[in-house]
Every structure is written in C-alpha cells, then in structure tokens.
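# Pasted the sequence and its predicted model underneath.
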Amino acid sequence: MKIHTGEKPFSCHICKYQCIQKSHLQSHMKIHTGEKPFSCHICKYQCIQKSHLQSHMKIHTGEKPFSCNICEYKCIKKDVLQTHMKIHTGEKPFSCNICEYKCIEKSSLQRHMKIHTGEKPFSCNICEYKFKEKSNLQKHMKIHTGEKPFSCHICKYKCITKSDLQRHMKIHTGEKPFSCHICKYKCITKSDLQRHMKIHTGEKPFSCHICKYKCITKSNLQTHMKIHTGEKPFSCNICEYKCIEKTNLQRHMKIHTGEKPFSCHICKYQCIQKSHLQSHMKIHTGEKPF
C-alpha cells in the first residue's frame, strides 16, 4: 500500500534518498560505503546487488532473453527492451524546458541539459580537457595511456572505442549507408553527411574573431586559429620542419622515406600528393584551365 500512498519511511542520513523497504536502504548505503560484495569470477566486475551480477553474467554467456517483436533487437534486461520499443512507437517522454529537444531516456535528457548549463564535471588530471560524461573522460584517458583495445582483423588499424572500429570496418566492406539527396555523395557516418550538406546550404557556422574566415566545422576553425597564434604542434624528428596539421607532417615524412604512393598510368611519373598527380595528368589530357 505504500506504493499507492507514496509513503517512504526509510531515508538515508547522508543524502536525500528515501524508500519503502529497509532492504532497499541497505542496498543504497553501499553506494556511500563503496562496498561491492558481489563479484564476477570471469572478469573484474563488482557490484552492490546480486541481481546486478546476474544481469552482468549474461554478457559472458551471450544470453539475451528479451527480444523485440518488430525488429531483430535482443537484450539482457527487460527495462532495456522497454526503452528500445520507444524507437518504434516514436514516444519521447522526456523533453527539455529550454529548447525543443525530446528524448526516450531520462539519462539522455540529463546529458542534454549540460549543453545549456555548460556543466563539465569530469576533468582530465593530465591536460585541461573537461567532459560532460564520465564515459567520454575514460575514452580520453586512453590518449594519454596509449591504450587501443580495439583492432582491425584485416589491417593494422587500432583504436580506442568500439564505435571507431565499426566505422573503420566500413572502409574494408565499402559500405556507405548515408547518401546526399542533392548530389552523388555517399559516406560512412551520419556526421559526415551533416557536414557535407553544409556545402549545399552554404552554411558556415564557425567564424574567426580575428579575420573574416568562416568554415563548416569546429575542427577546421581550431586548425585555422593556429595561423594567428603561430602554433605548429607537429614537428619532424629528422629535420626542422614544423606544421599545423598531422596530415601535413605525414605528407612531409614521405620526403624522407622516398615514398611516392601516387603514380601515373600513362608514364613513369610518381609523386607524394594526389593533387600533384591530378596536375600532372593535365599534361596528358592537354587541359589548360587557367
């Protein structure tokens, strides 16, 4: 009956948590004490409740007892399936009180609200980076440790996140699921398509506060600003060459290695850059555009 009356007689003396049952309070207190009495015998996972361990073990067994009746999606927990079903129904019960953003999960809304508040509670103890989410900080830390746990089974590519590997694998499969409805452009990621569409709209939301430069992406602006600051973070370990972008350094290193990956199919000409080959081909075609 306490569910109907709203009565919560058990409360935490440390935070504002209140609950119906004493056992719930006992479980909650372990958050404050840091106690995790249940541990996985396969990996290092530890948790507060036995039910959490039982759910975790399904990761190792591969068991996914809950399945969607519309698509092929399967999952470990019932509440995860309930959240998934909202994709099919279009239900978005959580909405932002500042902008028009709506979402399926409360956690997604909490994450979104940090955009408005500017809150970045997770900070790197090595550099100045700050993040809205703990998971992003954990990913970032691998940059400092050099850890790349995900590797391609076809080439030598290694990366920090599973999503990066999934994106990379499309290079080998040739899959380009996102396509432009105006031109023939196709790409691997949705973000690449969104960036491309700005070419057609002419939108350049990022602008330099020193000169009139405008661009499509934040990363392009960050690179541009180094022109004004004179910063050249990438340097050659053989000569004194320094540059703004990593790609420029990679191109430069080919001078030292003698690598010329671009070659003409008509004559023996070889070069370092694709643009140089394109210029060269005009000799054979007779094209004189200028």
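Looks like it arrived, so ask away. Residues are numbered from 1 along each chain as shown.
# C-alpha only now, for contacts and for neighbours.
OK.
# Buried ones in stretch 148-157, by neighbour count?
150, 151 (16 or more other CA atoms under 10 Å).
# How far does it sit from its chain's centre?
In terms of CA atoms, centre = their mean, to the nearest Å, the centre of stretch 148-157 is found 17 Å from the chain centre.
# Same check on stretch 191-202?
Relative to its parent chain, stretch 191-202 has a centroid offset of 19 Å by CA atoms, centre = their mean.
# do stretch 233-249 as well
27 Å.
# What of stretch 63-70?
26 Å.
# neighbouring contacts of it?
58, 73, 74, 75, 76, 77, 78, 81, 85, 88 (CA atoms under 8 Å, 6 or more residues apart in numbering).
# give me that answer again for 10 Å
In this structure, residues lying in contact with stretch 63-70 by CA atoms under 10 Å, 6 or more residues apart in numbering are 55, 57-58, 73-82, 84-85, 88.
# then this one, side by side with the first:
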Amino acid sequence: MTTHTGDKPHSCEVCSSSFARKSTLLRHMNTHTGDKPHSCEVCGSSFAQKSTLLIHMTTHTGDKPHSCEVCGSSFAQKANLMKHMTTHTGDKPHSCEVCGSSFGLKSILLRHMRTHTGEKPHSCEVCGSSFAQKSHLLYHMTTHTGDKPHSCEVCGSYFAQKSTLLKHMTTHTGDKPHSCEVCGSSFGRKSTLLRHMRTHTGDKPHSCEVCGSSFARKSTLLHHMRTHTGEKPHSCKVCGSSFARKSNLLYHMTTHTGDKPHSCEVCGFSFAQKSHLLNHITTHTGDKPHSCEVCGSSFARKSILLSHMTTHTGDKPHSCEVCGSSFGRKSTLLRHMRRHMGEKPHSCEVCGSSFAQKSILLNHMTTHTGDKSHCCEVCGSYFAQKSILLNHMTTHTGDKPHFCEVCGSSFAWKSNLLNHMKKHGR
C-alpha cells in the first residue's frame, strides 16, 4: 500500500534517506558500509545488490533479452533499451535549469550539470586527479597501467579506448561520414567536424585566464599558456635546445639532419617545412590573397600583411634592450641586434665575405655574377640592386627625400645625408 500512500517509514540512520521497504533500506545501507555480498562465480566481482549482479552476468552470457521494435537492436538491460528509444523519438525531457540545454537521459543531464558546478567526483587513487565523469577516470587510469586492450585487426595497433580504436579504423577505411553543411567538407571524426565548424562561426570558446585571448581549440590555448609560463617541454637530444611546441622541435631537428623533404614541382627548390614550400609557391603563381584594408596593397603571406599594417598604425612594439630603438617587426629587431653583437651569419661562397643580413649578401652576389636585372624606365640604365635603381630615379624626378634635422638641407640619397651629418659632428 505504501506505493499508493507514498509512505516511507524506513529511514537510514546515517544520511536520513527514507524508503518504503525495509529491504530497500538494507540494500541502501551497503552504500555506507561498503558491503558487497553478491559475488560473480565467473570472475569474482562483488556487488552490493543482487540485481546488479544479475545485470553483470549478462557480460559473461552475452544475453540481450530486450529488443528495440524500431531497429532491432538488443540490450542486456531494459533501462538501456529505454535510453536507446530516445534516439528514435527524439525526446529530450530533461532540461538544464542553468542554460536550457535538453537531454534524452537524466544521467546525461546530471553529467552536464557538472560543467556548471565544476564538480569532479571521480578521483584517481594513484595521482589524485579528479574527473567529472567516471569514463574519463577509467581512461585516465590507462596512463598509469599502460593497458591498451583494444586492437586494430588491420595493422595490429593497440588503443586504451574503444572509441579511439573506432576513430583509428577510419584511417584504413577512408570513411568520412561527418559532413559540413556549410562548405561540404567531410571528416572521419565528429570532433574534427565540430572544430571545423568554428572556422565558419568564428567561435573561440577557450579563453586564457591570464590575458583574455580566446582560441577555437583547447590545444591551441594550452600552447598559448606556455607563452606565460615559459614552459618548453620538447627538448632536442642533439643540442639540448627546448621548445614550447613539438612542431617547432621537429623543424629544429632539420638543422641537424639537413632534411628538406618538401620540394617545389616548378623549380625543384626544397624546404624543411611544408609551410615554407607553400609560401614559396606564391612566387610562381603570383597569388597575393591578403589585402590591406587601408591602402589596398596585397601580399602573399598574412604575416607580411600584419607587418605592413604597422606602417599605418605606427606601432613599434619590439624594442632593443641595448640602445632602446623600437621596431615594427621582430625580424627587424633581430637584424638590428647584429649591429651590437657584430654577428654576420650570411657568408659569400665565392669570396668568403660575411654580412649581417641575407639581403645584403644577395646584393653582394651581383658583384660576382654581374647581374643587373633592375631597369630604369626613363633612360634604360640597368642596376644590380633595386635600391640603387630607386636612388637613380631621383636624378630624373629631382626628389630629395632625405632631410637634415640640424640645418634643413635635403639630399637625394641617404648616404649623402649621412656624410653631411658628419659636418655637424653627428
């Protein structure tokens, strides 16, 4: 009759929970005492309730007596069948009171609520790490045990999680069942599709707590955090140099091995990094997809566009610690530093002369080759360097863009201005 009246006369002395039946109270008490009186005769596992033991036994017998009338799928537990049915009906009766999200299963709602409360009830007994979901804890435990029970039948690779194995299988089958509704791109994993969608939506859900920068991927945020912590976990076994990213280490290794696996199909030049090859390709295609919104100039690389933008904003965020000079580009600062250190890393293979900048070396090389590829459109004169051509053009235009700040004299060439400044003792 208690099922009709709602009476729960049996109370737990530990936590005050109430139950309609004494047998239910006795089963509940096992949660406090830790008693597991029901043991599996096959594997020895113990359970607090007999019903849980019976459910467990189906893992040995393989019995799945509960069938879906829609698709024919079978389940060991009726509860799992009921959960499965929501995939057909689309019912999501369980709603989150915080954000309004709806779920087909109450258990999924409860797990979802932990994203709001921050609760992580599942703790690792080895290292103390805590997790919101038990499945995450079980996966984490494999980092301590090294267990990889899931094997690929094609190549023999082993994986800690079955889901990771299933994702791996797409590398053999080539299946890409997850398609983008915006651009039609297909992906082997749903997680990859979700990350791809951010390129359309612009979502950057992962924020840095230090500086507020936002990122589309959690992995990118983790890499970014190293700019604050200074952490460089990837070390070179040859010279001991450390790097924040593994990709940077791999690129660095090519300085030891000399490997340049990425070759240009047009001219045959080889590069250590694929990104360098892609940048190089634009010299053949002439593509300049990155345009300046201020002056309309176009550039082959986004990095060059960003550097160009400093000419409009006047920003010079890179300062020299020796003399205090500021520069718009970090690369310009690095070249400037060579003046203080006297470093000249670029050497001529013909005469052995060394130079601080690669561009100066290239200009120097014309003294050996005799190349004069820069032509004046006014008088037809040829010059080895573009800078010399520009200086020459002032003889036609009469421009004198270089001014003396002391006396106001103007000069066509910067070198003439520098010579003039010596008169003022500068």
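Nice, I can see it. Note that the structure is predicted; figures quoted are calculated from it, not measured.
# quick one: TM-score?
Put the two chains on top of each other and the TM-score (TM-score structural alignment, normalised by the length of structure 1) is 0.74; 288 aligned residues with a CA RMSD of 4.2 Å.
# before we move on, the earlier item: show me the contacts of stretch 63-70 of structure 1 that map onto helices.
Counted as lying in helices by DSSP state H, out of those, are 55, 57, 58, 78, 79, 80, 81, 82, 84, 85, 88.
# Which residue in structure 2 aligns with the fifth one?
This means residue 79 of structure 1. Using TM-score structural alignment, the equivalent of residue 79 of structure 1 in structure 2 is residue 107.
# count of neighbours near its match?
If you count neighbours by other CA atoms under 10 Å, residue 107 of structure 2 ends up with 12.
# Now do the contacts for it.
Residue 107 of structure 2 neighbours (CA under 10 Å, 6+ apart): 83, 94, 113.
# Surely the first one and residue 66 touch.
No - taking contacts as CA atoms under 10 Å, residue 83 of structure 2 lies outside contact range of residue 66: 11.9 Å.
# what's the distance between the spatially closest residue to residue 347 of structure 2 that is not a sequence neighbour and residue 68 of structure 2?
Nearest residue to residue 347 of structure 2 in three dimensions, chain neighbours excluded: residue 354, at 4.2 Å (CA to CA, 6 or more residues apart in numbering). Distance of residue 354 of structure 2 to residue 68 of structure 2, given as CA to CA, to the nearest Å: 79 Å.
# Quick check: the match of residue 79 of structure 1 vs residue 96 of structure 2, distance?
12 Å.
# Kindly report the same for residue 38 of structure 2.
36 Å.
# Would you mind telling me which of these two has more residues around it?
Legend: neighbour count by other CA under 10 Å for residue 38 of structure 2 and residue 96, higher for residue 38 (17 against 14).
# which residues touch that one?
44, 45, 46, 47, 48, 49, 50, 51, 52, 53, 54.
# same deal with residue 169 of structure 1?
By CA under 10 Å, 6+ apart, the neighbours of residue 169 of structure 1 are 152, 153, 154, 155, 157, 163, 175, 188.
# among these, which two are most distant?
Using CA to CA, these reach their maximum pairwise distance at 153 and 188, which is 19.0 Å.
# quick one on the thing from earlier: possible to save the contacts of residue 107 of structure 2 as JSON lines with distance to residue 366 of structure 2?
Formatted as JSON lines, these follow (distance: CA to CA, whole Å):
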{"residue": "83", "distance to residue 366 of structure 2": "77"}
{"residue": "94", "distance to residue 366 of structure 2": "76"}
{"residue": "113", "distance to residue 366 of structure 2": "70"}
